[in-house]
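Chemist: model this:
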Amino acid sequence: MHAIVIEKPGDPDVLRWREVPDPVIGHDEVLLDVVAAGVNRADLMQRLGFYPPPEGAPEYPGLEVSGRVAAVGDGVTGWTVGDEACALLSGGGYATRVAVPAGQLLPVPRGLSLVEAAALPEVACTVWGNVFMLAGLRSGESFLVHGGAGGIGTMAIQLAKAYGARVLCTAGSEEKLERCRELGADVAINYRTEDFVEAARPVDVILDNMGAKYLPRNVAALGTGGRLVVIGLQGGGVGELDLGALLTKRASVHATSLRARPLDEKAEIVAGVREHVWPLVESGAVRPILDRTLPMAEAAAAHRTMEESAHVGKIVLTV
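Modeler: This next block holds a predicted model:
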């Protein structure tokens, strides 16, 4: 098969389309012939050498794919050769084939193409697992997501709105703010010119990809009983936490990641997505937002686009 190989940590030009050995599936795994793969910021971090794959995962980047089942392990039920599916991965998605634990497979939602489906698993599992399973966002509460125009942001806006929350987001341009409003954001805040604390507080749940840079202001924006979930460190990993403010508000901070979780935890999140998110996708209430598609051999161009923040929604690579 072929895959995108990271020759050495560095800029996008280190990504090379190479012939590599085929994956070998285990007892509880499925082999997918990949049709498309979603691009995530974690892929950029891996390319730079800051986010290595967990032990046992393929060395190639790529955390979500769609494709067709080419083979199934002896212990797998419910999937047969030829089925169309999309999948959450620990790595290896930038390839023509990938082995997937059966618990991380999802059917392609009715009405979507395989290319569209590739834009869903990572963001849907991230949002459902963190905003709803961990932070427990409920109807009538307020929800703030940073980076509202990105892949996670566009999914978070739609899901939170579908579940009856008041939705706020941040973005860096008027064009992106308008796209967020179109997706359902009640309040869209330009982080370059506005103070999101003043515009948002008090808020019940915050989904944050910035980390240390936003930590004090996120805590300030929380209301009583508020929950902050940090899923990224684009703004650094070491910050000052005001425990007095948390105690006064009876608020909480959670820092979590999806990639390195045990298989059973991932399977639980995937099952929740299938039960609670897929019906909304099939009804049209939630949809994948595709900014552009590129051939997988042009992964370097996809990474440059993401680094420039020149996109809204997802970038997808096609085989």
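Chemist: from here on, contacts and neighbour counts on C-alpha atoms
Modeler: OK.
Chemist: Surely Met155 is within a strand?
Modeler: No - read with DSSP: H, G, I helix; E, B strand; the rest coil, Met155 is helix and lies in no strand.
Chemist: Give me the neighbour count for it.
Modeler: Under the neighbour criterion other Cα atoms under 10 Å, Met155 is assigned a count of 26.
Chemist: same question, Met133
Modeler: Neighbourhood size, Met133 [other Cα under 10 Å]: 12.
Chemist: gap between it and Glu59?
Modeler: 29 Å (Cα to Cα, to the nearest Å).
Chemist: which element is the residue most central in space within the chain on?
Modeler: Compute the mean C-alpha point of the chain, and by Cα atoms, centre = their mean the closest residue is Val123, 2.9 Å away. Counting by DSSP states H and E, the element that carries Val123 is helix 121-127.
Chemist: elements contacting that helix?
Modeler: Packing partners of helix 121-127 (3 or more Cα pairs under 8 Å, 6 or more residues apart in numbering; DSSP states H and E): strand 64-72, strand 84-88, helix 151-162, helix 263-276.
Chemist: Next, the structure of the following sequence, for comparison with the previous one:
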Amino acid sequence: MKAALLYRPGGPGNFVLEDKPIPTPGAEQVLVKVKAFGLNRSELMTRKGLSPNVRFPRVLGIECVGEVEHDPAGKFKLGQKVAAFMGGMGRDFDGSYAEYVVLPQTLLYPFESHLSWEQLGAIPEMFQTVYGSLHLALKVKQGESLLIRGGTSSIGMLATQLAKKSSLTVLATTRKPVKAELLLHNGADHVLIDDGNLAEKVKAIYPEGVDKVLELVGTYTLKDSLRCTAPGGTVCMTGMLSEQWSLADFAPMEYIPATVHLTIYDSGQIRVEEQNFQQFIRDVEAGTIQLSISKSFTLSEIAAAHQFMESNSAGGKIVVLTGD
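Modeler: Predicted coordinates:
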């Protein structure tokens, strides 16, 4: 099988496409024939050597969709469509940047769909992250206001759609004025140009601040996002587009405004139930949710795919198909 290995961290050119033996699943593992996978910023950070405890060589990839090739336990049927994400994929053990991958049974979500592999490849982690952030972490309610910081990212674009589906008022941000129309077309009620200081712009619309904030930029803008939030409101830090894991000299009493809540969402810790995943696929099939797919690549083009992701010009999910 073909697999993209990273022997040492660095630039996109460090990926090496190699022929490897198809792995054999052990107890409570399943061999999956990978059909497609989405790219994620966390993989870019791992590639750069910014992910703690990741050992090289490593096959990256924290998500995929494909078909069951072999399940020794017989829980999954041959050819059954499955999705997988997180749970150590591409970090603790080899991930989806390959034609086949061995995965723990517990990571697999079986599903049915007539969507293309390109469309399906965009869904697993993007859906889990958005749904989990909005409904498990932020616990959004009808009529609330939501600031999405990092609105043009694939997560931000989908979050806007799901938030509007739940009858929220959405304020979405972009650093580039030329992308304002994209956000409005996607359903945002207000577009704010993000220069790192949004609190005054937000409070010009909501004087007390917004009810909820989905923070996708990360630690770089987190303090300002907390200042955008109304008393009793909640900020969920989900993304790290700024590629910075931690805060220096974090003093909670000074950093977090009184009665404002700060939480995170990590699909590796808490997962959305399978039936919600299948329903989301049905919504995409019915056209009530529009997937934002920026560009597709093949596995042999993995270096170019990472270059494109690093250029920050995607404006949607980047998908890699394993077939040339």
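Chemist: To what extent does the helix holding Val123 of structure 1 diverge from structure 2 after superposition?
Modeler: Helix 121-127 of structure 1 differs from its equivalent in structure 2 by a mean of 0.9 Å after superposition (mean Cα distance after the TM-score superposition for structure 1).
Chemist: equivalent range in structure 2 for that helix?
Modeler: Using TM-score structural alignment, the residues of structure 2 aligned to helix 121-127 of structure 1 are 124-130.
Chemist: Now tell me what touches that stretch from outside.
Modeler: Here stretch 124-130 of structure 2 makes contact (Cα atoms under 8 Å, 6 or more residues apart in numbering) with 38, 63-65, 83-86, 154-155, 158-159, 238, 265-267, 271-272, 277, 280.
Chemist: For ChimeraX, what selects the buried ones among those residues?
Modeler: Buried residues among these (16 or more other Cα atoms under 10 Å), as a ChimeraX selection:
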select :38,63,64,65,83,84,85,86,154,155,158,159,238,265,266,267,271,277,280
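Chemist: I'd like to know how many residues surround the aligned residue in structure 1 for Gly143 of structure 2.
Modeler: Matched by TM-score structural alignment, Gly143 of structure 2 corresponds to Gly140 in structure 1. By other Cα under 10 Å, 13 other residues sit near Gly140 of structure 1.
Chemist: Asp204 of structure 1 too?
Modeler: 25.
Chemist: Please apply the same query to Glu182 of structure 1.
Modeler: If we define neighbours as other Cα under 10 Å, then Glu182 of structure 1 has 12 of them.
Chemist: now swap in Ala303 of structure 2 and tell me
Modeler: By the measure other Cα under 10 Å, the count of residues near Ala303 of structure 2 is 19.
Chemist: do the same with Arg175 of structure 2
Modeler: Counted with other Cα under 10 Å, residues neighbouring Arg175 of structure 2 total 16.
Chemist: Need the nearest residue in space to it, chain neighbours excluded.
Modeler: Asp194 (4.8 Å; Cα to Cα, 6 or more residues apart in numbering).
Chemist: which ones are touching the counterpart of that neighbour in structure 1?
Modeler: Residue pairing (TM-score structural alignment): Asp194 of structure 2 is matched to Tyr191 of structure 1. Tyr191 of structure 1 is in contact with 170-172, counting by Cα under 8 Å, 6+ apart.
Chemist: quick one: the residue mapped onto Ser96 of structure 2 from structure 1 from Phe143 of structure 1, how far?
Modeler: Aligned counterpart of Ser96 of structure 2 in structure 1: Gly93 (TM-score structural alignment). Distance, Gly93 of structure 1 to Phe143 of structure 1, by Cα to Cα: 31 Å.
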